[in-house]
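S.K.: got a predicted model here, sequence first, then my questions.
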Amino acid sequence: MKVGAPGKPRDPFSAALETLRDQLRNGRLVSGEPLTVTDLAHDLGLSATPIREALSRLAGERLIEDRRGRGYFAPRLDVSDLVELYGLRRLYLTEALAADGESDAIPAPETPDAALPATVQLTQFLDWIVARAGSRALFDAYRQVGERLAPSIRVEPQVFALADELAGLHAALGDRDALASALALLHEARRLRAPDLIRALRAGANIASL
């Protein structure tokens, strides 16, 4: 996949970083495969330097692994990883709900919009909960978990009825306890069905590689 298409950033580092980040989010790099600089440079039509810099940045964000002496490796999500990450995301959301944030400064999400994918609406809703807490450190930690969960979030519609979950979250707006309960149920469902999410994720990765 070359990165010289219209609309792509001209800066080689930005192009490499954006393309690799998209591949991680889309679940194309989730099997623990080695990320070889020369191979990626050839595939993306870039020199080795921006590829190496992009891999270093992604490793610093803990989105890929830097195995000292062995190189960079794509993450390998498994059931235990999803259980841990969804649990951590719930903790951040619970902390955000408990915070005395700027609830009036950030408008609440509008009612579900059929024109937007349910995954986008759900992400926007959860982002709003954390943003209104007014803590940059909390939001950064939450966003990092979201990046690591991105491949799983992409396949959630194959496992869950997101429209129903969104309706439940919107119905709970204005009632902190009800919203906390709805978030707990949402995350516990994902922890329990982590094996189904992994199967959907692996199937998507296999299709993308054909």
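M.R.: The structure has been received and is ready for your questions.
S.K.: going by C-alpha atoms from here, please, whenever you check contacts or count neighbours.
M.R.: OK.
S.K.: which helix or strand contains the residue most central in space within the chain?
M.R.: The centroid of the chain falls nearest to A150 when counting by CA atoms, centre = their mean (2.5 Å). Using DSSP states H and E, A150 maps to helix 136-155.
S.K.: and the next helix or strand after that helix, how far from the chain's centre?
M.R.: On the C-terminal side of helix 136-155, the nearest following helix or strand under DSSP H and E is helix 162-171. Offset of helix 162-171 from its chain centre (CA atoms, centre = their mean, to the nearest Å): 20 Å.
S.K.: ok, structure two:
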Amino acid sequence: MVRSREPYVLAFSALAAGLAEGRYGWGRPLVVTEIAAALHLSPTPVREALARLAGEGLIDHRPGYGYASLAFTGADLADLYALHELHLLEAAGRSAFNALPKDLGEDDVRAIEGFFRALVLRTGSRALDRAHRRLMAQLGPALRVEAQVLGPDRNGLRRQRACYDAQDRVGLIEEIQRWHERRKQSSRAVVEAMRAADQSIFQI
């Protein structure tokens, strides 16, 4: 029985990973036959995987047109940033300030997302973890463009980590709020850059 589900698992895993990496860009069609051919699968498990992703809000389903990667407006992206901020404020409020991983890095968007991920994981809340992972999948297409639009904010990351290391909960909360205010203000510019770049290249 498990073997009969393997094609679906392959399709879902490949698509979810691609979405999290921003591989499908802004509002690009997700064509069942093309995905199935690239994965060497029949269309049925691909269609099932796309239906689940649509149900989880990770892609759009347009009746009569099929599936597509999310096409944000500036307001949509600002809302996602605001929700991300709420997740992190909850994590900061619960934090026991346990030691962070040593391999978070310092210089790129993956470093700050790694730090945020560590904050969430250290709450021990599976519900918050699941919600945060889903949100990160929705934000995936925007993250690479965000880094280009905003540029690195290494000092902001260092301040957040310094507050964490000092167990300064108030300071950490203020830094998270400052970081996300900058993101929310940039949301329209990020979406415009996503549209202009149309950076989705179908590679699995």
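M.R.: That came in fine, so what should we check first? Predicted model, so just to flag it, every value in this text is computed and none were measured.
S.K.: quick TM-score on the pair, please.
M.R.: Remark: TM-score between the superposed chains equals 0.81 [TM-score structural alignment, normalised by the length of the second structure]; 194 aligned residues with a CA RMSD of 2.5 Å.
S.K.: re the thing from before, can you find the partner of the residue nearest to the centre of the first structure in the second structure?
M.R.: Taking TM-score structural alignment, the alignment pairs A150 of the first structure with G140 from the second structure.
S.K.: any idea what R62 of the first structure aligns with in the second structure?
M.R.: Aligned partner of R62 of the first structure by TM-score structural alignment: G57.
S.K.: on the three-state scheme, that match is what?
M.R.: Here G57 of the second structure is recorded as coil under DSSP: H, G, I helix; E, B strand; the rest coil.
S.K.: and if you look at the one 10 residues further on?
M.R.: Here Y67 of the second structure is strand, with the state taken from three-state DSSP.
S.K.: give me the number of residues near it?
M.R.: Y67 of the second structure has 22 neighbours, counted by other CA atoms under 10 Å.
S.K.: got it, and the one 3 residues further on?
M.R.: Per other CA under 10 Å, the neighbour tally for L70 of the second structure reads 22.
S.K.: contacting residues for the equivalent of it over in the first structure?
M.R.: With TM-score structural alignment defining the correspondence, L70 of the second structure maps onto P75 in the first structure. Shown in contact with P75 of the first structure (CA atoms under 8 Å, 6 or more residues apart in numbering): 29-33, 63-65.
S.K.: over to T73 of the second structure?
M.R.: 188, 191.
S.K.: hmm, try it at 10 Å
M.R.: Counting by CA atoms under 10 Å, 6 or more residues apart in numbering, T73 of the second structure touches 79, 187-188, 190-192.
S.K.: related to what we said a few turns ago, residues of the helix holding A150 of the first structure that come out buried?
M.R.: Residues 138-139, 142-143, 145-155 are the ones in helix 136-155 of the first structure that count as buried (16 or more other CA atoms under 10 Å).
S.K.: do stretch 97-114 of the second structure as well
M.R.: Buried residues in stretch 97-114 of the second structure (16+ other CA under 10 Å): 97, 104, 106, 108-109, 111-112, 114.
S.K.: which among the contacts of P75 of the first structure end up buried?
M.R.: 29-31, 63-65.
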